[in-house]
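A.B. asks: Okay, predicted coordinates and the sequence, questions at the end:
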Amino acid sequence: KAKRCTMVTFESLPWACRLIEFGKNVEILGFKDTLGASLLKGKECNLTKPIIETTQYILGEKPKVRHVQNYIAITLMAKSIVHPPIMYGKWSQWDGKPLSEKPLFYQGLDERQAELLSGVSDECVATAKAIEKKVPGLDMSDVIHVFDWYLNYYSDQITDKSNLMMAMRTNKAYDGLVHPMKEIEPGKYVPDFTYRYMAEDVPEGIVPMKGIAELAGVSTPYLDEVITWCQGKLNKEFLVGNKLTGKDLKDTRAPQKYGYNKLEDLFTGSFEVTPR
């Protein structure tokens, strides 16, 4: 059946948004200007409607849906790279004492958190460049640094574009968004490491990125550092040293989980990697 299907994947959500009432009400805090999408087309799939255009119709005028050549680029572009480095940078030195208020997440970014995020992004860009050299005909140019991504996607909502830290701190779409916290008693808060920023963005986001980098032969010291701390908070083992050989790799979406142990494995099968 998979041969007759086409999978569409997006690099991010179309908006910065938060749930108000489940199934009824969502607050949209800001629109992205553009949104990358890739298609993984089964070789026996005959599309009857234009997917990108149909998606654009559903979303409306913004964001502008942009066709990205292949799904590996989308995976390395995914904005799941943002949350884990910030969580690590914020809480790795925490003394364990409850806070009296919830700290700002994006707009509370400091230099250390920005360095970690930038370092992880550098490694994703390096991975994309390495893959492009090794796989003929593959276009990985859509994989850009996260700072450039913010300037492109939130151009009219950022007031200080001097560097990554200030771009995130002055992004109006992030006004008031705080760290995921648990209230352990009235007015006392501790970080919630079970929130999706960790529970989803690590095994389904940065671990797959690490897996792709590993297949491409790219060193990832920043990713390794972030994953090592995060997996401890999740009580999981994905990374052993700097290799994805942990006992809980089965709980991730890393390519190694599926038996993909060579770079070329990502580009073979009953599908078209770069459908047009």
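C.D. replies: Cool, got the structure. Residues are numbered from 1 along each chain as shown.
A.B. asks: CA only for contacts and neighbour counts going forward, please
C.D. replies: Will do.
A.B. asks: Which elements pack onto the strand ranked longest in the chain?
C.D. replies: Among all segments of the chain classified by DSSP state E, the strand with the greatest residue count is strand 34-42. In this structure, strand 34-42 makes packing contacts with strand 6-10, strand 64-67, helix 71-77, helix 146-153, strand 271-272, judged by 3 or more CA pairs under 8 Å, 6 or more residues apart in numbering; DSSP states H and E.
A.B. asks: now for the helix or strand following the longest one, which elements pack on it?
C.D. replies: Using DSSP states H and E, the helix or strand that directly follows helix 146-153 along the chain is helix 164-169. Helices and strands touching helix 164-169, as assessed by 3+ CA pairs under 8 Å, 6+ apart, comprise helix 111-134, helix 146-153.
A.B. asks: list the buried ones in the longest one?
C.D. replies: Along helix 111-134, these residues count as buried under the neighbour rule (16 or more other CA atoms under 10 Å): 113-132.
A.B. asks: I'd like to check the angle between that helix and helix 146-153, please.
C.D. replies: 90 degrees (axes from the mean of the first three to the mean of the last three CA atoms, to 10 degrees).
A.B. asks: Only the buried residues of stretch 221-232, if you could.
C.D. replies: By neighbour count with 16+ other CA under 10 Å, stretch 221-232 contains the buried residues Y222, L223, D224, E225, V226, I227, T228, W229, C230, Q231.
A.B. asks: One more: stretch 38-56?
C.D. replies: Neighbour counts using 16+ other CA under 10 Å place S38, L39, L40, K41, G42, K43, I51, I52, Q56 of stretch 38-56 among the buried residues.
A.B. asks: Help me confirm that the fifth one comes into contact with E272.
C.D. replies: Yes. With contacts defined as CA atoms under 8 Å, G42 counts as touching E272 at a distance of 6.3 Å.
A.B. asks: Distance to V8 for the buried residues of stretch 38-56 - can I get that in JSON lines?
C.D. replies: As requested, the buried residues of stretch 38-56 are arranged in JSON lines below (distance: CA to CA, whole Å):
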{"residue": "S38", "distance to V8": "6"}
{"residue": "L39", "distance to V8": "5"}
{"residue": "L40", "distance to V8": "6"}
{"residue": "K41", "distance to V8": "8"}
{"residue": "G42", "distance to V8": "11"}
{"residue": "K43", "distance to V8": "15"}
{"residue": "I51", "distance to V8": "8"}
{"residue": "I52", "distance to V8": "9"}
{"residue": "Q56", "distance to V8": "13"}
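A.B. asks: another structure for you, compare them:
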Amino acid sequence: MVIGICGGGNIAHSLIGLLGSDSSNEIRLLTRKPNEWQKQICVINREGEDLIGKLDFVSDDASQIISKCELIILALPSQARESVIKQIAPFVAKNTWIGSFPGMGNFELICHKHLPLSEKNIRIFASQRVPCIARVSKYGEEVVMTSKKDSMAVATLNPNLIEEISTLLSPLFDMQILPLNNFLEVTLSTSNPILHPARMYALFKDIKADEVWGENPTFYESWNLESSEILIKMDEEVHTLLDKIPFDLSGIKPLLEHYDSANAEELTQKLSSIQAFKGLLSPMKKMDKGFVIDLESRYFIEDISFGLILIKDIAHLFSINTPTIDQVIYWAQDLLNKDYLLAGKLEGVDCVDLLLHPSFSISSPEEFLNFYQ
């Protein structure tokens, strides 16, 4: 199969290693830094055998990469997807599958806006979470994978196509594909857009943006009870929203259930002891005198500006109050020096830079539901 990968981060490296290790696949990479990639990508697997994935073509020119692809996977931050989708749109072939790993951040709305879906029978899918946990050790050459999932939950924009994409992806990734009921089970997933902001709020809420720390704390190993309590409250607000939407969204499990925990204490113990998360540091950057919050980290830009705020946008459509989510957004926008949320509504001047639903001509619950039914 001819597979196109768009991106250059941890997941892109991992996908090339995983999929390129099968000689029957041709791997084509669209990236901003084509000259920094080797012909092969090594996956150092902490849980099994290492892999070598071949990279057949690499370019920053979409016309050189995309037209021959049968399957295209975006492994990009949420804020980068629209520009890349617009870049590849003229070159996507008929009957191509296009997916995002993961897919929250209004990926499906961007595709609907910029891709000729009907004219070329382009099929859209996305995963609820990433297929593995990995970190680049040598850019364009080597990635360390600390955990490859046994299964991956996937949704399609057209629910009738879920069996087809599941059958396609399962042997490619050598894992069980769990079909989701509706694409909203990706869009409203309570993974990183809830998980990371809850922890950051508990960790940083009482300090200034330029305050210097002597060390950078671990993000998960030092996870505390307050982080869990905030996370649970935010998760409950999302599930209040889910109860208002008349679709089967049972594929979004309450986080206590997802992490097999009965309460905040057990959730704290669980999150602080996950082996794949060991050693992951908080979003801070090294300065001469110590560490300060990294406001350009994906934990802020992707998980808040293009994650949590988009969940808030949907909650507003359905008139759902989200006091804890609002609290975290107010804190984050003050740090970022942005005006998003005003008096509980996303009416700040900086909302123009976000992918809110009105920019996709969706401004009522009825228009929203019509898109996903």
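C.D. replies: Alright, I've got the coordinates. Predicted, not measured: the structure shown is a model, and the values here were computed from it.
A.B. asks: re the thing from before, return the most buried member of the helices and strands packed on strand 34-42 of the first structure.
C.D. replies: Here the criterion is mean neighbour count by mean count of other CA atoms under 10 Å, and of those the winner is helix 71-77, at a mean of 24.
A.B. asks: Give the aligned range of it in the second structure.
C.D. replies: Residues 183-189 of the second structure are where helix 71-77 of the first structure aligns, taking TM-score structural alignment as the criterion.
A.B. asks: How far off centre is that stretch?
C.D. replies: Stretch 183-189 of the second structure sits 11 Å away from the centroid of its parent chain (CA atoms, centre = their mean, to the nearest Å).
A.B. asks: Identify the residue of the first structure aligned to K113 of the second structure.
C.D. replies: In the first structure, no residue is matched to K113 of the second structure (TM-score structural alignment).
A.B. asks: actually L336 of the second structure, not the one I wrote
C.D. replies: Alignment note (TM-score structural alignment): L336 of the second structure maps to L234 of the first structure.
A.B. asks: For Y258 of the first structure, state which of the buried residues of stretch 38-56 of the first structure is nearest.
C.D. replies: Using CA to CA, the shortest approach to Y258 of the first structure within these belongs to L40, at 16.9 Å.
A.B. asks: Might you report the residue contacts of the nearest residue to the closest one once chain neighbours are set aside?
C.D. replies: What sits nearest to L40 of the first structure in space, not counting adjacent residues and going by CA to CA, 6 or more residues apart in numbering, is M7, at 5.0 Å. M7 of the first structure sits next to L39, L40, K41 when contact means CA atoms under 8 Å, 6 or more residues apart in numbering.
A.B. asks: try N216 of the second structure
C.D. replies: For N216 of the second structure, the residues meeting the contact criterion (CA under 8 Å, 6+ apart) are L281, S282, M284, F291.
A.B. asks: Distance of it relative to R199 of the second structure?
C.D. replies: Distance, N216 of the second structure to R199 of the second structure, by CA to CA, to the nearest Å: 14 Å.
A.B. asks: I figured W229 of the first structure was touching G89, is that so?
C.D. replies: No. No contact is recorded between W229 of the first structure and G89 when judged using CA under 8 Å, the distance being 10.0 Å.
A.B. asks: Who are the contact partners of whatever residue of the first structure lines up with V212 of the second structure?
C.D. replies: Structural correspondence for V212 of the second structure with respect to the first structure (TM-score structural alignment): P98. Residues in contact with P98 of the first structure (CA under 8 Å, 6+ apart) are K188, Y189, V190.
A.B. asks: Distance of the residue in the second structure sticking out farthest from the centre relative to I122 of the second structure?
C.D. replies: Most distant residue from the mean C-alpha position of the second structure: K289, 32.8 Å away (CA atoms, centre = their mean). When distance is defined by CA to CA, K289 of the second structure is 52 Å away from I122 of the second structure.
A.B. asks: what about P171 of the second structure, neighbour count?
C.D. replies: Residues lying near P171 of the second structure (other CA atoms under 10 Å) number 11.
A.B. asks: So what does it match up with in the first structure?
C.D. replies: Aligned by TM-score structural alignment, P171 of the second structure pairs with Y57 of the first structure.
A.B. asks: before we move on, what about E367 of the second structure?
C.D. replies: Structural correspondence for E367 of the second structure with respect to the first structure (TM-score structural alignment): D265.
A.B. asks: what's the burial count for that match?
C.D. replies: For D265 of the first structure, using other CA under 10 Å, the count is 12.
A.B. asks: how about it, secondary structure?
C.D. replies: Here D265 of the first structure is recorded as helix under DSSP: H, G, I helix; E, B strand; the rest coil.
A.B. asks: if I look at the residue sitting nearest the centre point of the first structure, how far off is L249 of the first structure?
C.D. replies: Central residue check for the first structure by CA atoms, centre = their mean: the C-alpha nearest the mean position is that of S80, 2.1 Å away. Between S80 of the first structure and L249 of the first structure the distance is 18 Å, computed by CA to CA.
A.B. asks: Check H83 of the first structure too.
C.D. replies: Applying CA to CA, the value for H83 of the first structure to L249 of the first structure is 20 Å.
A.B. asks: How about the contacts made by the residue mapped onto L157 of the second structure from the first structure?
C.D. replies: Matched across to the first structure, L157 of the second structure falls on L40, judged by TM-score structural alignment. Applying CA under 8 Å, 6+ apart to L40 of the first structure gives the contacts T6, M7, V8, N70, Y71, F271, E272, V273, T274, P275.
A.B. asks: Now that we have those, can you turn them into CSV and tack on distance to P203 of the first structure?
C.D. replies: Compiled in CSV, the contacts of L40 of the first structure are given as follows (distance: CA to CA, whole Å):
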residue, distance to P203 of the first structure
T6, 24
M7, 21
V8, 20
N70, 21
Y71, 18
F271, 25
E272, 26
V273, 23
T274, 26
P275, 28
